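Enquirer: here's my sequence, what's the structure:
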Amino acid sequence: MSNQPFPLTSAQKDLTNTQTSLNLALGFAFIPASVGAFVVLERETGSKHLQVISGVNFVSYWFSTWIWDILNYLVAATLSVLLIALFQVDSLISAEIFPWTCLCVLMYGISCTSFTYMLSFLFNSHTAAQNLLLIIYLFTGGILMIVTIILSILPSTKDLARNVLIYLFRILPNFCLADSLTNLITRQNPGLWLGVGCPFEGCEPYALVIAGYDLLYMGIGSIVWFAATLLLELAFATPKLRAFFQLRRIDVPREPGEPLDRQVQLEKERVQSGAADEEMVVLKGLRKVFAGRSGAPKVAVEDMYFGIPEGECFGYLGLNGAGKTTTMKMLTGEELATSGEATLGGFDIKTQQNQVRRLIGYCPQFDALIGTLTAREHLTLFARIKGMSERELHAYVDSLLDQLTLRPYADKQAFSFSGGTRRKLSLGLSLVGDPRCIFLDEPTTGVDPESRRCMWKLISSTMLGRAVILTTHSMEECEALCSRIGIMVNGRLVCLGSASQLKATHGYGYQFEVTFEASGDLERAHANLLAFLQKQFTGVRVEESVPTRPRARYRLPKGQKPISAIFRLVEDRRQ
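Expert: Model (predicted):
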């Protein structure tokens, strides 16, 4: 038995080739999804914010990103057109049609890239962006085209689909790609096109009803979507504009807090009087309220007043959640202040953010590095952003690598770095270009003691003539680097002064640690020691004293005996 089918009819060929256009639309949906994921990832990790703070103009950022994404797209587009030619889809690769096939594929890349940039502002997670954008482009491409074809066949919806819906659907780039390729394939089918004014032999490829409308929509749309992206970026990057477009302003009435420490009150009065207006960093009543997860708003920063002159390193000490990082984010424009104001170098952080960014270097709490760049490439990139000349660039980068002890990692990609190495590189990026004001948000977290000392030495040697704000959990770090320290609790600045002033004012006294002989009667030793200390001092605090352990720790009040007498007492009673 043998089977010899009849040749395919014109309609059957059109149907088979139309599947090609639908499959292309479904396949091309993956490209903008990956584009959107990378854009959101840079915003999610803070890499984009760090570049903008360092001096990247947002127009330059988006244009360079667009050019790179288009170049990447051209690789996939070229391979796709080659596959169409290899599989001999004649209705798309004939001499008359082939240039228009290429133009439709090219315009899709230009349009969908801009459209994806605009949609990227809807997402905060790059994984969610990739998944949802893929679904959007799958449904608005091949699947929506199938729906349109079905609606065009049904008598009750034919006019609606052809006269209204198709013009709305063409706003979507993926639909334009599927529609234009489908029209090019079927343009010589008289049954489809005689009713819209085409001759019996078919319309020209560039006719509006064939590829013309789709190309116009994609061309104009690419400009409109890119302009919308720039406007959204401008609104997000300018605190005053972002506040204007903010749909919901979250605030709570001020609650009377605990009485201010004397030094905090004096600093507040100094700032309010205008005596600190000429200093590099000035905060006047800065306040931030977040929407609470359980419904009740959370006051993260409350009425912050202080000024920092050039040449001073200000230590910001406090527990996690005290409001240190939030203050940094408000000063760099990443977060909007609920109320109050602040100036950097005399420029308002709300209205003059571009001028502010020229003054600051920023080391965020979470590393905002680009994983595929090496340490050398990071420093080179940010040095170029800061405007350093090529003649000095390589020597400057090598010098920074040596100061940061990053020479062994100079040509390794950042994603392979340990946490401590990433922190050292983040510190180096904040110092590039010698900014007048530096914000260091826990720069030594996760760094080994030896490297921490090197970083302290680098910070202290480079802070001359500039204002530095350093947040940390370590009093030792503040003592090593900071001339003035502010301690923050629950969003409030509760005390202020030098390390010695804080210890003298708020320190309880001395920490007294003892190790007993393990072979002795530990329970009796603990009891005898406590009784002895209580005879010598009034107000002894027991911090650690377990009768079965050979160690004990007490807090002794200051002022009752000089420290020399305490040491003499210990030596006399060692037994």
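
Enquirer: contacts, neighbours, all on C-alpha from now
Expert: Fine.

Enquirer: look up how far P435 lies from I385.
Expert: For I385, the distance to P435 equals 13 Å [Cα to Cα, to the nearest Å].

Enquirer: ok, these two, which is more surrounded?
Expert: P435 (20 against 17; other Cα atoms under 10 Å).

Enquirer: list the contacts of that one.
Expert: With Cα atoms under 8 Å, 6 or more residues apart in numbering as the criterion, the residues that contact P435 are 358-361, 466.

Enquirer: residues touching stretch 529-545, excluding its own?
Expert: 526, 551-557, 560.

Enquirer: same check on stretch 177-185?
Expert: Contacts of stretch 177-185 (Cα under 8 Å, 6+ apart): 14, 17-18, 21-22, 24-25, 91-92, 97, 101, 104-105, 108, 141-142, 145, 205, 209-211, 214-215.

Enquirer: tell me which element L317 falls in.
Expert: strand 313-318 (DSSP states H and E).

Enquirer: how about the nearest residue to I93, chain neighbours excluded?
Expert: Nearest residue to I93, sequence neighbours excluded (Cα to Cα, 6 or more residues apart in numbering): A85, at 6.2 Å.

Enquirer: quick check: next helix or strand after the host helix or strand of that neighbour?
Expert: Element membership of A85, judged by DSSP H and E, is helix 58-86. Next in sequence after helix 58-86, counting helices and strands by DSSP H and E, comes helix 90-93.

Enquirer: and that next one, what does it pack onto?
Expert: Applying 3 or more Cα pairs under 8 Å, 6 or more residues apart in numbering; DSSP states H and E, we find helix 90-93 packed against helix 58-86, helix 98-119, helix 173-186.

Enquirer: compare with the first, here's sequence two:
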Amino acid sequence: FAVSAVIITICTMNSIFQYSDKSVVFTYFFVFGLSAITLSFLITTFFSRAKTAVAVGTLSFLGAYFPYYTVIDATVPMAVKVAASLLSPTAFALGTVNFADYERAHVGLRWSNIWKASSGVNFLVCLLMMVFDAIVYCAIGLYLDKVLPQEYGVQLPWNFFCTLEFWKGKNKKPILDGDNKHSCGEVNEWKNDYSNEATQYFEPTIEAVSLDLKQQENDGRCLQIRKLRKVYKTPKGKCCAVNDLQLSLYENQILALLGHNGAGKSTTISMLVGLLPPSSGDALVFGKNILTDMEKIRKQLGVCPQHDILFPELTVKEHLEIYGILKGIEDDALGVEVHQMINEIGLHDKMNTIVRALSGGMRRKLSLAIALIGNSKVVILDEPTSGMDPYSMRSTWQLIKRFKKGRVILLTTHSMDEADVLGDRIAIMANGSLRCCGSSPFLKHRYGVGYTLTLVKQSPCASAAADIVFRHVPSAALLTDVGSEMSFRLPLASASSFEGLFREIESHIESQCNTTVIEGKNTDIEKNCGIESYGISVTTLEEVFLRVAGSDCVENEPYDSVKDNVDVEVVLEPCFGSADTKVRSTKGDSWLSTKTANKIFSAICSSFVLIFSTFCGVLGLCQTKNHCLVENAETPSFLEHFKALVIKRAICARRDKRTIAFQLLVPALFLFLGLLMLKLKPHPDQVSVTLTTDFFNPLLQSGGGGGPISFNLSLSTAHEVANHVKGGWIQKQKPRTYKFPNAEQAMADATYIAGPQMGPSLLSMSEYLITSLNESYQSRLLCEHSPEVRLLSFMWVDQTILQPSTRNFGRDLDAFSAAIIVNIAFSFIPSSFAVPIVKEREVKAKHQQIISGVSILAYWISTYVWDFISYLLPASLAMFFFYVFGLEQFVGRHNFGPTLFMLLGYGPAVAASTYALTFFFTDYSVAQNVVLLVHFFSGLILMVISFIMGLIRATKHANKFLKNIFRLSPGFCLADGLASLALRRQGMKLGSGEAPLDWNVTGASICYLMLESVIYFVLVMGFDLLPSMPLCWISVRSWCTQRLGNKYYSNLPKGITEPFIAPAVESHASVLEDEDEDVRAERLRVLSGAAKDSIIYLKNLRKVYPGGANQPEKVAVQCLSFSVQEGECFGFLGTNGAGKSSTLSMLSGEGHPTEGTAYIFGKDILSHPKASHQHVGYCPQFDALLELLTVREHLELYARIKGVSKSRFNQVVEDKLTEFDLWPQANKPSCSLSGGNKRKLSVAIAMIGDPPLVFLDEPST
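Expert: Down below sits the predicted model:
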């Protein structure tokens, strides 16, 4: 903030602070900056979400200025002002009073006079209070950061600073022997103790370790997890996420930790790295306890989290340099190690590329490098290869193997191949408990389930193949029979029967080959079993995992209730050790017996049900001949879409209590506090002025006094004082002498001494009275604006006896301040409008709704209506507060209507203008802050500028013109209209009439607000429809690139500029030199028109992304041409960055091709985007989910959007919950789902309504 203080000082040194010491000015702003930073830090301790913290922080900062209105009067005691200065914005505002007084006296604030009070304020006290505030805010913030409950981190007791260990810096030594009393130490003494509760202990299968590894435990050269336990409180009771986990990880080894979604892997990692406090138990990391020595542990800890935590604007090299410095790498060795790590992860050519421009796989490599740099002794890798292509995955495996020497590595993964290749030891968790741990051969031998025989049939209907298998191995079990492939489970004991089985299968295959070469010869069905080929494999690690963890994969899931809409109730009774889930029926018999449930759960694990369900679902779609299932789907109407979207907003609003409170209640609270401060503002009685005819004497004399001449005001000084007195009303008098005890005080008071001396230059009685009474709180006389009215007033004065009359000047000024407060409070409302819109676009949820059938008009109309309804509450509260605080300027008999019209017009106008602003943002938190600032400055600041310009004669004409431009902002319309109502009676809004609805009072504001409500909404529709319009903007695009340049063009919002990327004039569809023959043949087939009957085909589809300042254009998709037939499952493979997601993005309508096109059901995606996408289901690469909707509510939303008939609505939703095994998570919000369950939900959304075409972008990642 020092740089900002220097800039402010330089900018104001010759204008605002012309006479003050520049070091005083710099110190003033610098100290305030320190207090503002510490105040922001204090506010952040109460919040875990950035958007809420920013919004409430801004509101709190502005609210801390309100006490200034109450204590500014000189009659307020200094002790009260010091107390108010505990809020640093108030102390800062009070300091401006001293600056104003001393600058007006041409003296300025200096270090020699900062201790002298003026206007009842002491500048030195303000300065010291801001320093004191900074220290207090920092201390309170550090304390609250330790003791307040946070989403992550270990919470300390409120009195932790009273303990002896805190002051001496000594840690409580953990128990190191084999005793079972591994408590959490002092850190956990204030937590609920669950260790005495009854548990059902499950004895895991553990492979014995060698003596060398045992010696590591004795030497403290390993990671020991000792009865670690984590219990959460849920609405249904306590849920044990990690249950007495006891495990050892050894140096030079990789432990692969496996488990289904929700098994407790991530919770375990969070406790090991200090993000979550354990409920009981502990862990030792090279002899250091995670409860008491976490700061020391983190110095040798490297973590690759499940989701990349990177700085989007930093490069790869800068990331590694920062983390290298944090891990203590010496400066001379930092550069070498950074370059070595960059070469290891294969990102040398991306070394200076910012993270925002990296692909998902590259980001995972960078996260892995951050975990490994600095010679971290303990490395925790949470799914390090997720999102990588097979080539990158294999190279990453080799990298992890090379770096395991001298390290303890904990690896979690859902890839059984990865665990098999990397894991020296493999541990499997289920329901928070350890089930088994050992090497891969040990687990396969211990849990071997036999062999898997796979037969490929000649035709799907061939069934004689199964008879051969059962004849030789009666105990065989049929696993799958899908399409032309079937598989069997063969027990290990049946190995002796394999020879005869294989001979018979091979004989059938050979006889089939011999009979097919004989032309015209028919083969009998009994002799030809239809087997084309076969294969056999032994037990895999995946099968071991399914057998160990499959039977418990969902038992310990905490959820509210399952299958609400059917006659079944699942009751969760948490039992620590092995949580049991009892399934009972509320009507009739049990829907699922325990025996049947065990068979299902033992066969399929939740981690792999996604792949199986997706595969079966796609095959089912392949057999669908119609383009939509008539029995399930109807053509939804606009009202049905509108209803579905409003229900969505209502559910999100009901759950997002913080946002709703911020949108509806906080502005009202802010307004209430501001009006309360104005109400408490003192209004001291002013000296009364008696009006007599003596004032009509053309020469006004004032009293004066004389005394010994000890200080003479020189002529030059007198002229200087006179020149700075406005109005030219100084009477020329004979020189007079005054006695001043202090020369500086004399200069400071010179203006006020000279001020009352008024003489013949006074032009009229009215000017004198207005000037004399400009501070009056009691009366007003002759301040009409128009000459006609003024003339009538003079005639009235001359012919009528003056009668006493009282008019409340101060109330009008308070109403003007209230108008400012209203504008500040209402500036927060539009920022809450922007958040859900930008967030849905950021996570691609809006595109998911559009491609599912929602029209652009339905989307925006539903948003418009919901936001206006929600706006009515703060608007109503504002009117209520105007009544409570007696602001007749707003709610009087003639002013109620105009105020109500402005508030009602402001809501839709500011909502529509906010929607237009959201197209320029891709991050919802940035959008919230910028929208807040835009409406704040375009409303309040412009109103103040206009008000000042209206008072200055030279700028009145310019102000009238600028007002028409300023009124394009809804905030200015509201602020100017309220200010005009407040000051209408005082004549300070020149040109305004008496009627509240006159054009210059509120009429213009009301008309502009109504017009803006329509115009901005039409503009929003244009912005949103522009990308979906036919690409006929080649001339516009060419002009933009030629006139503005590629650099400027690439920085424009993509949502608006995408249509300008029109097909290039020249063709890039020429055959590549290295093009495969099959690819060339497919291209020629498509171009010749032979693929027109395909369900989808691409013709020279090409996508080019604009380059940056130093980067060339990137060709993401190069002239793709292929077709997909109905009933075909088309596999689309490629490395990271090959263009797979870009292609699917264009096919789904999210992106736009640079050249070429594609046809879906015979419709061109460019000229008929809605028609081509109305029967498409889309699962994007990254989950397009609404975090506040539950799994069931997601499916219900898209079922309504896709027009599922009411008669089958509940059945369709429940079928998807069953098919994708999502019943345990049915009533959980998507933000609390694991990554695997989110992918299952995304695929279920794509397939709901049975669309004939489904795009699945890495559905099982």
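
Enquirer: still on that earlier bit, give me the buried entries from the contacts of stretch 177-185 of the first structure.
Expert: Taking 16 or more other Cα atoms under 10 Å as the criterion, what is buried in the contacts of stretch 177-185 of the first structure is 14, 17-18, 21-22, 24-25, 91-92, 97, 101, 104-105, 108, 141-142, 145, 205, 209-211, 214-215.

Enquirer: strands of the stretch 401-550 of the second structure, start to end?
Expert: For the stretch 401-550 of the second structure, applying DSSP state E, counting those that start in this stretch gives strands covering 408-412, 425-430, 433-438, 451-457, 477-482, 485-490, 531-537.

Enquirer: which positions in the first one come out as buried?
Expert: It refers to strand 408-412 of the second structure. 408-412.

Enquirer: and L165 of the first structure, how many neighbours does it have?
Expert: If we define neighbours as other Cα under 10 Å, then L165 of the first structure has 14 of them.

Enquirer: list the contacts of it.
Expert: With Cα under 8 Å, 6+ apart, L165 of the first structure has no contacts at all.

Enquirer: and D424 of the second structure, what's its match in the first structure?
Expert: Alignment note: D424 of the second structure maps to S483 in the first structure; criterion TM-score structural alignment.

Enquirer: is its match in contact with S498, as I believe?
Expert: Yes. The pair S483 of the first structure / S498 is scored as a contact, 5.9 Å apart, by Cα atoms under 8 Å.

Enquirer: mind listing what the aligned residue in the first structure for V273 of the second structure touches?
Expert: Matched to the first structure by TM-score structural alignment, V273 of the second structure sits across from T332. Shown in contact with T332 of the first structure (Cα under 8 Å, 6+ apart): 53, 349, 357.

Enquirer: now the residues you listed: which count as buried?
Expert: Buried among these by 16+ other Cα under 10 Å: 53, 349, 357.

Enquirer: as CSV, the residues you listed with distance to G321 of the first structure and secondary structure would be great.
Expert: CSV is the format used below for those (distance: Cα to Cα, whole Å; DSSP: H, G, I helix; E, B strand; the rest coil):
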residue, distance to G321 of the first structure, secondary structure
I53, 24, helix
I349, 23, coil
R357, 26, helix
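
Enquirer: make JSON lines out of those and add distance to I250 of the first structure.
Expert: Shown next, in JSON lines, are those (distance: Cα to Cα, whole Å):
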{"residue": "I53", "distance to I250 of the first structure": "26"}
{"residue": "I349", "distance to I250 of the first structure": "20"}
{"residue": "R357", "distance to I250 of the first structure": "27"}
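
Enquirer: tell me the one of those nearest M328 of the first structure?
Expert: I349 (11.6 Å; Cα to Cα).

Enquirer: need the contact list for that closest one.
Expert: 239, 331-333, 341-343, 356.

Enquirer: now do I84 of the first structure
Expert: 92-93.

Enquirer: from D398 of the first structure, how far out is the closest residue to T101 of the first structure other than its chain neighbours?
Expert: Once flanking residues are discounted, T101 of the first structure sits nearest to L92: 6.2 Å by Cα to Cα, 6+ apart. Going from L92 of the first structure to D398 of the first structure by Cα to Cα gives 55 Å.

Enquirer: run a quick neighbour tally on the residue lying closest to C203 of the first structure once chain neighbours are set aside.
Expert: Counting by Cα to Cα, 6+ apart, C203 of the first structure lies nearest to R187, which is 6.3 Å off, once chain neighbours are set aside. Using other Cα under 10 Å, R187 of the first structure has 25 other residues around it.

Enquirer: next: L393 of the first structure.
Expert: Neighbour tally, L393 of the first structure, other Cα under 10 Å: 16.

Enquirer: now which residue in the second structure aligns to it?
Expert: Aligned partner of L393 of the first structure by TM-score structural alignment: L334.

Enquirer: which stretch of helix or strand covers that match?
Expert: If you go by DSSP H and E, L334 of the second structure is part of helix 331-345.

Enquirer: distance from that helix to the first structure after superposition?
Expert: Compared with the first structure after the fit, helix 331-345 of the second structure shows a mean deviation of 1.9 Å (mean Cα distance after the TM-score superposition for the first structure).

Enquirer: in the first structure, what residues pair with the helix or strand that contains F882 of the second structure?
Expert: F882 of the second structure belongs to helix 856-884 when elements are defined using DSSP H and E. Per TM-score structural alignment, helix 856-884 of the second structure has no counterpart in the first structure.

Enquirer: which elements pack onto that helix?
Expert: So helix 856-884 of the second structure, by 3+ Cα pairs under 8 Å, 6+ apart, packs with helix 638-655, helix 666-680, helix 888-891, helix 896-918, helix 1004-1025.

Enquirer: all good on my end, thank you.
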